[in-house]
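Undergrad: coords below, sequence missing:
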């Protein structure tokens, strides 16, 4: 991640980054894949980001992006940015599973899905109340024997 690099100091930072990546390769035997790597800049002109990324053979990165399934750089106070989370709940608690399971089986599945996914997604972001209401609606519908929202 580039951060307000200017002039001579910026060139030193780039040289150090190259050295770090080389040392990582020598120690671990793992090489950084330029096709999968991106350079992001904070407070840096886009043209500088593009030139530095090209010097490494990386792609210039843009905010917002997804890292380990979580959005980075997006305003997570907006309900629309939680669509992937809602879709994931719907997929996990699908209509066919509700029809094949007893009430106890549905309760266990709801508990496991709604017990683990929030720990992951909510570890970084505070969830809007509207999203919590949608997730609770999915849970209630599934427990009643239906599928996810919109089915």
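TA: That came through, no problem. What you see is a predicted model; the values in this text were computed from it and never measured.

Undergrad: going by C-alpha atoms from here, please, whenever you check contacts or count neighbours.
TA: Noted.

Undergrad: dead centre of this structure: give me the residue that sits there.
TA: When C-alpha atoms, centre = their mean is applied to the chain, the residue found nearest the centroid is residue 70 (1.9 Å).

Undergrad: find the nearest non-adjacent residue to that one, please.
TA: Closest residue to residue 70 apart from its sequence neighbours, by C-alpha to C-alpha, 6 or more residues apart in numbering: residue 121 at 6.9 Å.

Undergrad: and the one you found, how far from residue 94?
TA: Applying C-alpha to C-alpha, to the nearest Å, the value for residue 121 to residue 94 is 20 Å.

Undergrad: in addition, the following structure is provided for comparison:
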């Protein structure tokens, strides 16, 4: 065990020296797959870092979870709900609603969808509530050719208006 700890310390120190970057051990987490918790705890203690668990978030994107389950996408659905609820009291015209939804809500899922593809079986991210029946946001696959200005990626389309 001591040899493993020394090897990891040596690798991390070499990383710091070669790239001239400093590792912030206070923010670092040690995670292991298929190793004993006691060994991981000792290793984290000796490396002066925290002991981490899967799934975790990196730059706001969940890592280690099953992206085919709706539970992983629930924070995105909650964000949609919060945005729509805050606009409820505003006196907007129908065109104002469409503009607001297209400009703001279309950018929300882009970051997460850059890492994970939404399963095609879903067809929609349901769960926005019965009061939003008029304005249902559906994530669909829209493949636009690059010559038409698209990237051939997922897009957000507002339907049911």
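TA: Sure thing, it's come through. None of the values given here were measured: they were computed from a predicted structure.

Undergrad: please state their TM-score.
TA: Once superposed, chain against chain, the TM-score is 0.68 (TM-score structural alignment, normalised by the length of the first structure); 134 aligned residues with a C-alpha RMSD of 3.2 Å.

Undergrad: what helix or strand is the aligned residue in the second structure for the residue nearest to residue 70 of the first structure on?
TA: Using TM-score structural alignment, the partner of residue 121 of the first structure in the second structure is residue 112. For residue 112 of the second structure, the host element (DSSP states H and E) is helix 110-113.

Undergrad: what's the mean distance for that helix versus the first structure?
TA: By mean C-alpha distance after the TM-score superposition for the first structure, the fitted helix 110-113 of the second structure averages 1.3 Å away from its aligned residues in the first structure.

Undergrad: after that helix comes which helix or strand?
TA: strand 136-141.

Undergrad: ok so, going back, compute the number of surrounding residues for the match of residue 121 of the first structure.
TA: 16 (other C-alpha atoms under 10 Å).

Undergrad: may I ask you to confirm that it is in contact with residue 59?
TA: No - the pair residue 112 of the second structure / residue 59 is not scored as a contact, 9.9 Å apart, by C-alpha atoms under 8 Å.

Undergrad: state the distance from the corresponding residue of the second structure for residue 86 of the first structure to residue 43 of the second structure.
TA: Applying TM-score structural alignment, one finds that residue 86 of the first structure aligns to residue 77 in the second structure. According to C-alpha to C-alpha, residue 77 of the second structure stands 37 Å off from residue 43 of the second structure.

Undergrad: what does the residue nearest to the centre of the first structure correspond to in the second structure?
TA: Match for residue 70 of the first structure (TM-score structural alignment): residue 61.

Undergrad: what about the match of residue 86 of the first structure, which helix or strand?
TA: helix 70-87.

Undergrad: buried residues, that helix. List them.
TA: 70, 72, 73, 77, 80, 84 (16 or more other C-alpha atoms under 10 Å).
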